[in-house]
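S.K.: Mind folding the following:
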Amino acid sequence: MITDILTYFKNKKWFRDRIEHIEEIPPRHARYTTEDVKLPQPLSRYLKEHHIKLYTHQYEALKHVRNNENVIITTPTASGKTLSFTLPVLEDLTNNKQDTALYIYPTKALANDQLKSLLNIDKEYDLEIYPEKYDGDTPKSKRPEIKRKSRLVITNPYELHLILPWHKQWQRFFENIKYIIIDEAHQYRGVFGSNMAFLIRRLKRICKYYGSNPQFIISTATLANPVEFSEKLTGLKFKIVDNNGSPSGKKYFMFFNPYALESKKKPSIHQDTLKLFNTYLKNDLQTICFEISRKMAEVIALRAKDRLKSEKPELCNKITAYRAGYTVDERKKIEDDLKSGKIKGIVTTNALELGINIGSLDSVIISGYPGTLISTWQQAGRAGRRNQESIITMLAFENPLDQYFMKHPEVFFNKTHEHAIIDLNNQQILRGHLKCAAYEIPLKLGEIESFGFDDEGIVIDEISDLETEGIVKYKDNQWVYNDIELLKQDKSPNFEVNLSDVRSEPYKVFNDHKFLEEMSEKQAFREAHENAVLIHNGETYLVRKLDIQERRVYVKKKNLNYYTQALKEVDVKLLKKEKEENIGDIKLSYGSLNVTEKYDRYNTITFSKISSSKKLNLPPLNFKTKGFWFTIPYDIRQHLEETLVTSEKFKDVFMGCLQGVENVMLSVAPFHVMCDTYDLGGVTKNMHEDTLNATIFIYDGFEGGVGLTNKAYKLFKDIVKMSYELVRDCDCDNGCPACIYSSQQQSDDKHLNKEGTLIILKHLYEIISNN
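M.R.: Presented below is the predicted three-dimensional model:
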């Protein structure tokens, strides 16, 4: 079936011209354990009645857990990771009727999915575990019974963060806790990951307070640094299980580029996605299509139905969208219909990327590179039953990274997965969790070191500052929470700590009196300044007022045919150089920076053209962070001055060339350190006061830094190489969104110069290649 459709594509010019590459991924045969597993009788019966034989990696995980070792399981999507960690937990809870276990999932949908299967096993085999989900949706009437009776509780980080101050109500559970399961752990990276690492340390303190010492089982997609990641996340040593024994059919991974051809009609990734989606459905391939936004998921599903009305009307009722915002019942019905085959085509956001059980499909469409290799392979893993062939199609946006992959598929398919970054030295994040910890249980001197896995004396410094400010008080050889104002209001500091952000208090967006969403301060300045067009759930709103003092945004719903784009000026000052190396004539440094970002104007854009540009009156955002910077050797500047023929002033041309280099590096760096493009910032100076040279800075876009540019500093040569190849291989003449234009679209690109950018990158590449 798959080979037929590939032949069809090759014979049709429209498809053939847009196919950049097809990678054949060979089938993988199952490898089962030959050991006698020796499980409790109810679990042996469960495996037998459901025709389950353990794969080698599942048995390996079971052995490690039985040996009282912490385990990280890192195998691909649909490899049976859930059984790998659930089987040892159920074995222990069956044999030891007091033991308890905590499952932590990043989303409520995953928690719901896991609960259903655990409830079925518990009831069918009379295990008396009483699994339950405990989160914001749990009815108040049901909560006391869960605390009293449940031996397996499923929750999410946000709920756990609020539970910990009430640990006395959970005394039975914490006294007997044997296992803590962290599933889909690759979601915990950057700011969220750093917050999660401190949350886990607070959880461990409470377990220790009640006399328990639980084992950790972590399940994650494939990472470049799984052991380092698991140890930073928990502060414990781990055994790794990564030798996958599960089967997979042959896969064809196709790179499809809507921008491969010059066309009078502007190419559209969304139109091409729609055409591919319908083609697969008409050829009887059950297909899931991943879209970048809720709005596009709905639009593609709707248009697919419209277009199939005349050609294949019987398919119209077998197509649906799926996204956040649907009710639990709506989602569950869609998931069940997909599993049973009633639904042939589904268009979704990354809501179905994670491990919700929907079975395996024939075809996956990924409309635009999702931002990380991990997400891409998670989505691709939705295709391919055990021995059945499947096809994955990734379409490219007209941005630098997507287009780079189209030209360099070998990098995509040969690259090890990204590093998941957790930074335990962010003082802002650490400070919040130390306050929470002291509120939960007084902090003792001997235990505070566990808050800094690789700290540099930062923990004791923060405790001292909190003591000086009167937030904690030292008495009886321990620090006791002492924030009088919050205690008067009967508030815990947990409500002040936002797990998804460094600066805790978010901006709230309101349409009249209806609350819409929360956003960080930087996002508010970027997307919700006065007269900005804000898009929420596919609807457009005009921002009437940004109230900085009250941290509120007031909007009005309007149908608008334009969008806005804020531009910023950045200034950076060097505070402390922590690392430095000379690579030929390039001086590469890393350290602490003071960054000032000022959003000073915005463009109104109609049909891809700037229709107006207006000033903004916003205060500058000032924060201390970490970053790397490098100087441009003087002979490169000299070569540019001699080579480039232009009517513009050389100072402007040179800045445009440097800006091009910065833009490209900001586009490709997320590929190496697994982050969103907005997690990084950059600034270019043709003569910086601290370096006395032309210098490019790349910095973490968060207060205190979260370790992203520390990893990028180590991978500097890889980032330069990819940047050079990207610009060199782009077919445009003068620069375009696929190469040197800003991926963040927040800088003024009027002096950009592709020829000069390429000259600089070529020189940099030659220097790093020879050193």
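
S.K.: alpha carbons only for contacts and neighbour counts from here, please
M.R.: OK.

S.K.: Could you check what's spatially nearest to T320, not counting adjacent residues?
M.R.: Nearest non-adjacent residue to T320, counting by C-alpha to C-alpha, 6 or more residues apart in numbering: I346, 5.0 Å away.

S.K.: F290: how many residues sit nearby?
M.R.: Close neighbours of F290, defined as other C-alpha atoms under 10 Å, add up to 29.

S.K.: just A712 next, same as before
M.R.: Look at A712: counted by other C-alpha under 10 Å, it has 21 neighbours.

S.K.: Which helix runs longest in the protein?
M.R.: In the chain, assigned by DSSP state H, the helix with the most residues is helix 650-673.

S.K.: hmm, back to that, quick check: the residue nearest to T320 touching L302?
M.R.: No. If you go by C-alpha atoms under 8 Å, I346 and L302 don't touch, sitting 10.8 Å apart.

S.K.: I have a second one here; can you model it like the first so I can compare?
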Amino acid sequence: RRLAHHYGADPVFISASATLSGPGELLQRLSGVPEVVEITEDASARPALDYLIWQPVDDPHHEGAEVMARLVTEGRQVLTFTTSRVQAELVALRAQERAGSVSVKSYRSGYLAEDRRALEAGLQSGRLRGVACTNALELGVDIAGVDAVINCGFPGTLASLRQQAGRAGRAGADALAVLIPKADPLDAYLCEHPELIFEAPVERTVLHPENPQVLALQVAAAAQELPVTEDDDRWFGPTLPAVLERLTAAGYLRRRPAGWFWTRPDRAVDSIDLRAAGGHSVEVVDQDTGRVLGQVDPSAADRSVHSGAIYLHQGEPWLVTDYRPNEHTALVRPGRDGYFTQALGHSDIEIIEKLRHDRLGAAEVFFGTVELSGQVTGFLRRDELSGTVWDSTPLELPRHTLRTQAVWYTVDAAALTGIATKDLPGAAHAAEHTAIGLLPAFAPCDRWDIGGLSTTLHPDTGKLTVFVHDGAAGGSGFAEQGYERIEPWLSATLDRLRNCPCEAGCPACVVSPKCGNGNDPLDKAAAAQLLELLLR
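M.R.: Prediction:
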């Protein structure tokens, strides 16, 4: 709009979506247009879609692979969505073993563009009958012949679940959608309340254009198109002066009488990665041939392609032999089956600024800016089938900092007298894990988009403190939604702890697949006691 306005144009925006909730509000926030008209009546023709919730007796990914293999051998074209790259590879591998000559492949972000295009062409032509994928195949690829969609685990939001299920039946024939829940707090909660899956409105999309990290990248790219002036705060908001100062100090922009100019000969969109805002992607390279197998986002590289890690590519394990973060490269060689790796780490949180504050029972609740400091300190090798730990290996990797936003609550020691002192670390840790697992029911995020930390005595509060923070630099709006819905969110967390049939804690309540402390300590019963103090 800024560029069009400069040349005397006032464009009209038309936006379409099959699943958005509050589309008018979203377009208004996205474009800045003051008046938006919504057209929400759906008159489109849709074939019948049978929806099945499949309670697994085995690992949901194993059963998803079995169902997928059965369907493709009966002539159906199937997409199986998983919630991680590793599981997409493993499901494809298991399904292919059972499907015989019928072609099944994996599809995920990180593949090279030519590999993705070849897989998409195979789906569109019908030669490829089954694909196990991440949400990289949820949007943006037109595939008409899919007969069935399987979800190995809830994808994080109702919007994603319905978008993925909507991949089936586009050719006009009746279709099938199957949800196989994982041992996860959110999946278990939704299976206890299936009406939420079918009747609840989809989540409203969270936009956080004020994020200084995102805004700085956009302003730099905009400055190359047209010099930015102080009057452009009407387009970029009140934080523009601070962003311009930061970009000028970094050498990206130079101030002249006519405004701020892009200083480099290359294009801003090429030299600044607008998607991987944290730095350059890490290339995964076959050490013997030099072939690039894929790319890993810099924020995930230390945890996923450290030396000794198992990296899965199209169902095949590759062992990382040399991780070179300064060169944005991880060298790999063919690995062996039977195990996967899990990174371990340590993190701290410093409270920078308290922006909002309230009380909830015996607790004080806050939303604000925090600085995370974290380091990957080692990794575990785990059995691929049972998850049993084989061994542990230490690592020496650099410490990283990240300024973002968080919601946190504190509880005075006087209110905790009903919980044994020795049980408090496990109580706070378990409450943190379960809350992280359930925040996607109240904000449009995935548990991998957020993180947390808990301690019985935080140096900035002097009290027992539980944090849940955004994973993106500058914040992404999820923690703020958690603050705004703190009572129903923690009520659902307590409900999950009370209703889970396990005795001491399991992946369906307090055990987290991403815990850097190896899920120790955890105390399910004490966590329920802690949350009761907040909700009584």
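
S.K.: Name the residue in I346 and L302 of the first structure with the higher neighbour count.
M.R.: For I346 of the first structure and L302, the more surrounded residue by other C-alpha under 10 Å is I346, and the numbers stand at 23 against 16.

S.K.: you'd agree the more buried one is in a helix?
M.R.: No. Checked against DSSP: H, G, I helix; E, B strand; the rest coil, I346 of the first structure lies outside a helix; its state is strand.

S.K.: What lines up with it in the second structure?
M.R.: Aligned by TM-score structural alignment, I346 of the first structure pairs with G130 of the second structure.

S.K.: Is that match in contact with Q77, as I believe?
M.R.: Yes. G130 of the second structure is in contact with Q77 according to C-alpha under 8 Å; the separation is 5.7 Å.

S.K.: buried residues in the longest helix of the first structure?
M.R.: Buried residues in helix 650-673 of the first structure, counted by 16 or more other C-alpha atoms under 10 Å: 653-673.

S.K.: ditto for stretch 238-247 of the second structure
M.R.: Residues of stretch 238-247 of the second structure classed as buried by neighbour count (16+ other C-alpha under 10 Å): 240, 243-244, 247.

S.K.: Take those and lay them out in JSON lines including distance to L161 of the second structure and secondary structure.
M.R.: Converted to JSON lines, these look like this (distance: C-alpha to C-alpha, whole Å; DSSP: H, G, I helix; E, B strand; the rest coil):
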{"residue": "L240", "distance to L161 of the second structure": "37", "secondary structure": "helix"}
{"residue": "V243", "distance to L161 of the second structure": "37", "secondary structure": "helix"}
{"residue": "L244", "distance to L161 of the second structure": "40", "secondary structure": "helix"}
{"residue": "L247", "distance to L161 of the second structure": "39", "secondary structure": "helix"}
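
S.K.: Closest to V284 of the second structure out of the residues you listed?
M.R.: The shortest gap between V284 of the second structure and any of these belongs to L247, at 30.6 Å (C-alpha to C-alpha).

S.K.: Tell me how many other residues crowd the counterpart of S520 of the first structure in the second structure.
M.R.: Residue pairing (TM-score structural alignment): S520 of the first structure is matched to D297 of the second structure. When neighbours are counted by other C-alpha under 10 Å, D297 of the second structure registers 19.

S.K.: Now for D297 of the second structure: which residues touch it?
M.R.: Residues in contact with D297 of the second structure (C-alpha atoms under 8 Å, 6 or more residues apart in numbering) are 276, 280-282.

S.K.: Save the residues you listed as a markdown table, and put in secondary structure, neighbour count and distance to F478 of the second structure too.
M.R.: Output for the contacts of D297 of the second structure, formatted as a markdown table (DSSP: H, G, I helix; E, B strand; the rest coil; neighbours: other C-alpha atoms under 10 Å; distance: C-alpha to C-alpha, whole Å):
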| residue | secondary structure | neighbour count | distance to F478 of the second structure |
| --- | --- | --- | --- |
| A276 | coil | 13 | 19 |
| H280 | coil | 19 | 25 |
| S281 | coil | 21 | 24 |
| V282 | strand | 25 | 27 |
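
S.K.: farthest pair in those residues?
M.R.: Maximum distance among the contacts of D297 of the second structure (C-alpha to C-alpha): 10.6 Å, for A276 and V282.

S.K.: Could you pull out the helices in the stretch 51-200 of the second structure for me?
M.R.: Under the criterion DSSP state H, counting those that start in this stretch, helices of the stretch 51-200 of the second structure are mapped to 60-73, 85-99, 113-125, 158-165, 185-192, 195-199.

S.K.: List the buried residues of the second one.
M.R.: Applying a neighbour-count criterion of 16+ other C-alpha under 10 Å, the buried positions in helix 85-99 of the second structure are 85-96, 98-99.

S.K.: Helix or strand: which one has the residue lying closest to L560 of the first structure once chain neighbours are set aside?
M.R.: The shortest distance from L560 of the first structure to any non-neighbouring residue, by C-alpha to C-alpha, 6+ apart, is to T540 (6.5 Å). Per DSSP states H and E, T540 of the first structure falls inside strand 539-547.

S.K.: Enumerate the positions of that strand that are buried.
M.R.: Across strand 539-547 of the first structure, burial judged by 16+ other C-alpha under 10 Å covers 540-546.

S.K.: Ok, stretch 268-278 of the second structure next?
M.R.: Those would be 268, 272, 274, 277, for stretch 268-278 of the second structure by 16+ other C-alpha under 10 Å.

S.K.: swap in stretch 435-453 of the first structure?
M.R.: 435-443, 450-453.
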